[in-house]
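S.K.: here is the input, now give the coordinates:
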Amino acid sequence: MNKTDNTWQRAFETQLADNPTAFEGLKSLLVCHQGQLKATYFCQGYDAQTLHEAQSVTKSIQALIVGALADRGLVDIHQPIYPYFEQTYGAYFDTPQKRLITPYHLLTHTAGWEWNESQVPYTNLYNDANLQFYGDNWLEYALSKPHLHPPGEVFNYSSASPILLAYWMNQLDEELTHLQYAYDYFYRPLAIDRVEYQIEQSTNPEAKPLAADAYLCAEGLLTIAEMMRQNGQSRGQQIVSEQWIAQCLHPHISLRQTYASAYGYSWWLQESKNGLPAYYYAWGYGGQHIFVVPTLGLSLVTAGSFYQEGAPALDPTPFALLHTAIQLAQQQG
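M.R.: Next comes the predicted model:
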């Protein structure tokens, strides 16, 4: 890692020391301003190369991988997914509305299926995300849920969406898998060589692997953050097109949440308010974040274990660190 900035480093160390209880779940922090590393923090045996479960940050990364395929003309996200599911899971697409669901609807979480993830704590077994991943067949659980709304009408955050996208990508080519696309078109061009995935333990030995959460190190997350800040570029190479990045960050879904005013292609967006500039982020349960503040040239990534019983799914602690970074960037101009 490059040398940090003493002013920034001291500011974060003071913030963490002043409230150790609030930050006890924090495992890593990396802050970059205008392409320069400004501050780092590691504890609990972690360093910049330690793999950590990214949780739903994986959704945002998956949206970029889909973009890399779209850039190459390999996919059209506005065409229905039904033909790719018909042979094995066609029985679940038993209504005309289900057959209209597209990757766009999965990227924006507007497919229309019933899914109870935001209303039930992740510490509760009956959260649909837990019921899905603890089950024997992730796809069957997701597809068996009642279909309540026409595609595109209602936002309902769902960890079924990335599983359906992964299966859809698995069907694009007889030989290639969605993980091969991820490595070949995204991670390797970014020179990210430390990444693993949670893989479904399929009872079918001939089935292609189906992956859920990614495990990345802090340095890898910061590489992705900086690529986003630079509109899809990294080390002079266009990894994902500017057009796709713009669509990821377009407010496809309007929200009125405390920490998000809109949702793009699996990226959360926050408009400027209360003296803070607009920013966007990837979020994973437990304190996993990629933050980017475009107007300040600022990127920040965290990994944590804020999994306490009763804790909010979206822990506010990383946002306090973001606010400190924003203040420092504004002071430097």
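
S.K.: CA atoms for contacts and neighbours, from now on please.
M.R.: Noted.

S.K.: helix/strand/coil for residue 282?
M.R.: At residue 282, secondary structure determined by DSSP: H, G, I helix; E, B strand; the rest coil is strand.

S.K.: my error: substitute residue 27 in the last question.
M.R.: Under three-state DSSP, residue 27 falls in the strand class.

S.K.: any idea how far it lies from residue 220?
M.R.: The spacing between residue 27 and residue 220, counted by CA to CA, to the nearest Å, is 15 Å.

S.K.: where do the helices sit along the stretch 101-250 of the chain?
M.R.: 103-107, 128-133, 138-143, 161-170, 178-182, 218-229, 242-248 (DSSP state H, counting those that start in this stretch).

S.K.: and the fifth one, which residues are buried?
M.R.: Residues of helix 178-182 classed as buried under the neighbour-count rule (16 or more other CA atoms under 10 Å) are 178-179, 181-182.

S.K.: which helices and strands sit right next to it?
M.R.: helix 57-71, helix 161-170 (3 or more CA pairs under 8 Å, 6 or more residues apart in numbering; DSSP states H and E).

S.K.: how about this one, so we can line them up?
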Amino acid sequence: MSSDGVSHFRDPTASGAPVIPRAEWDRAPWNRWTFQHVRHLLPTAQVWRGEGPASPLPVALRDIDDVGFDIDGRYETIETFLRTSYADGFLVLHRGAVVAERYLNGMTARTPHLSQSVAKSIVGTVAGILAGRGVVDPAAPVTAYLPELEATAYRGATVQHVLDMTSGVLFDETYTALDSHMARLDVASGWKDSSDPSWPGTVWQLILGLTDAECPHGASFRYRSIETDVLAFVLQRAAGTSIAELVSRELWAPMGAEEDAYFTIDPAGYGLADGGFNATLRDYARFALMHLDNGRINGRHIVPADWLAETRAGARADRFGGVYHDVLPKGAYHNQFWIEDGERRAYMARGVFGQMIYLDPEASFGAVVLSSWPEFVSAQRTRTALAALHAVRAALA
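M.R.: Have a look, this model is predicted:
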């Protein structure tokens, strides 16, 4: 533990360093190293950047360290926020240019970082691209693409239901419970091992076993990571190729990524769409820049502008419970994105342990925050991160 209260983890490849426990590789304190070295631990599939040049990222640096904000009865600055928040990478965009870019905890410009559930928004964006071309119909039943799911609780659900996580399928998302659906997903995805031979060995097998419903389809939002995997299998079936190849072909190469990205894969070779995507800070920034410019980057129009407008404006204003309401009291969820405020229409990609891509097109402002928190979720840390970004947005404006 350093003097600023942030733990640092010794490189496990160094001589005499402790061996990372297989069951805890994504938990603290190990995640301070593992989130930047996932392919050292798990099998992965390449997301090729393509043959073309990288899209330029204009730079117009500003000194934002002293920008201050009040949160939960205390005063912080951007400098103290970055020093105490377990941040690994931080990048701010304003009016099409990078105004701040920081690397911490050993991260570099070429280091891929685990995105956790930010991956959902990557996959959701690809869904928007394919929907715009008519390859996938969000209004169609999931079973139109995956007839095998007629025997599951997904029978009757539409593709839009899984895009919005409003299917009625029962899925226990509890991260720390040893017998939850999430624990089974960790095993099925290849992230963890299990001694129980009855647990599903692949993500597809896990989906086929979801036969219980907890509410009617479309009745309410319930955060279920497995919905993104169902969506990814729909996209794969409709397009006839893997999710890693789809992200490369439809998004990563056309937007001019600078580096290859990668997905972790399960024992069947499926790329984990709900949280297994890894990329560099600057390429996450290119993804953000494309969203801020209505789906365009470097002269190319990649994502349909009407899909992005509908994503920001068409969200259901469901009441969030627990940590969701604490962090986003006016928020909603739509097309695999979090809408921060239905009036301002700023939106976000978010992942556990502190991953975030913040997007406010009306202010021409965006930010990428990559972290390795000691907790899965923290309302206090998320509120602090949002307060920091709001303060930077206001200072730049």
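
S.K.: give me the TM-score for this pair.
M.R.: After superposition, the two chains reach a TM-score of 0.84 (TM-score structural alignment, normalised by the length of the first structure), with 311 aligned residues with a CA RMSD of 2.5 Å.

S.K.: neighbours of the aligned residue in the second structure for residue 65 of the first structure, how many?
M.R.: Counting by TM-score structural alignment, residue 65 of the first structure corresponds to residue 126 in the second structure. Using other CA atoms under 10 Å, residue 126 of the second structure has 24 other residues around it.

S.K.: what's the separation between residue 126 of the second structure and residue 233 of the second structure?
M.R.: Counting by CA to CA, the gap from residue 126 of the second structure to residue 233 of the second structure is 13 Å.

S.K.: also residue 205 of the second structure?
M.R.: 12 Å.

S.K.: and what of residue 311 of the second structure?
M.R.: Applying CA to CA, the value for residue 311 of the second structure to residue 233 of the second structure is 21 Å.

S.K.: quick check: closest non-adjacent residue to the aligned residue in the second structure for residue 219 of the first structure.
M.R.: By TM-score structural alignment, residue 219 of the first structure lines up with residue 282 in the second structure. Nearest-residue entry for residue 282 of the second structure: residue 109, 7.0 Å, with adjacent residues in sequence omitted and distances by CA to CA, 6 or more residues apart in numbering.

S.K.: so what's the residue count around that neighbour?
M.R.: The tally of other residues near residue 109 of the second structure (other CA under 10 Å) stands at 14.

S.K.: which residue in the first structure lines up with it?
M.R.: Under the alignment (TM-score structural alignment), residue 109 of the second structure pairs with residue 48 of the first structure.

S.K.: who are the contact partners of its match?
M.R.: Neighbouring residues of residue 48 of the first structure by CA atoms under 8 Å, 6 or more residues apart in numbering: 1, 28, 42, 217-219.

S.K.: try residue 177 of the first structure
M.R.: 169-171, 208-209.

S.K.: surely residue 395 of the second structure meets residue 67?
M.R.: Yes. At 7.2 Å, residue 395 of the second structure counts as touching residue 67 under the criterion of CA atoms under 8 Å.

S.K.: what about those two, which has more around it?
M.R.: Taking other CA under 10 Å, residue 395 of the second structure and residue 67 do not tie; residue 67 has more neighbours (17 against 11).

S.K.: how much space between residue 174 of the first structure and residue 69 of the first structure?
M.R.: 16 Å.

S.K.: looking at those two, which one has more neighbours?
M.R.: Taking other CA under 10 Å, residue 174 of the first structure and residue 69 do not tie; residue 69 has more neighbours (19 against 8).

S.K.: now that one: how far from residue 76 of the first structure?
M.R.: Going from residue 69 of the first structure to residue 76 of the first structure by CA to CA gives 9 Å.

S.K.: same check, this time on residue 240 of the first structure
M.R.: Taking CA to CA, one finds residue 240 of the first structure at 15 Å from residue 76 of the first structure.

S.K.: now swap in residue 157 of the first structure and tell me
M.R.: Between residue 157 of the first structure and residue 76 of the first structure the computed distance is 22 Å (CA to CA).

S.K.: of the contacts of residue 48 of the first structure, which stay in contact in the second structure?
M.R.: Of the contacts of residue 48 of the first structure, the ones still in contact in the second structure (both residues aligned by TM-score structural alignment, their matches' CA atoms under 8 Å) are 42, 217-219.
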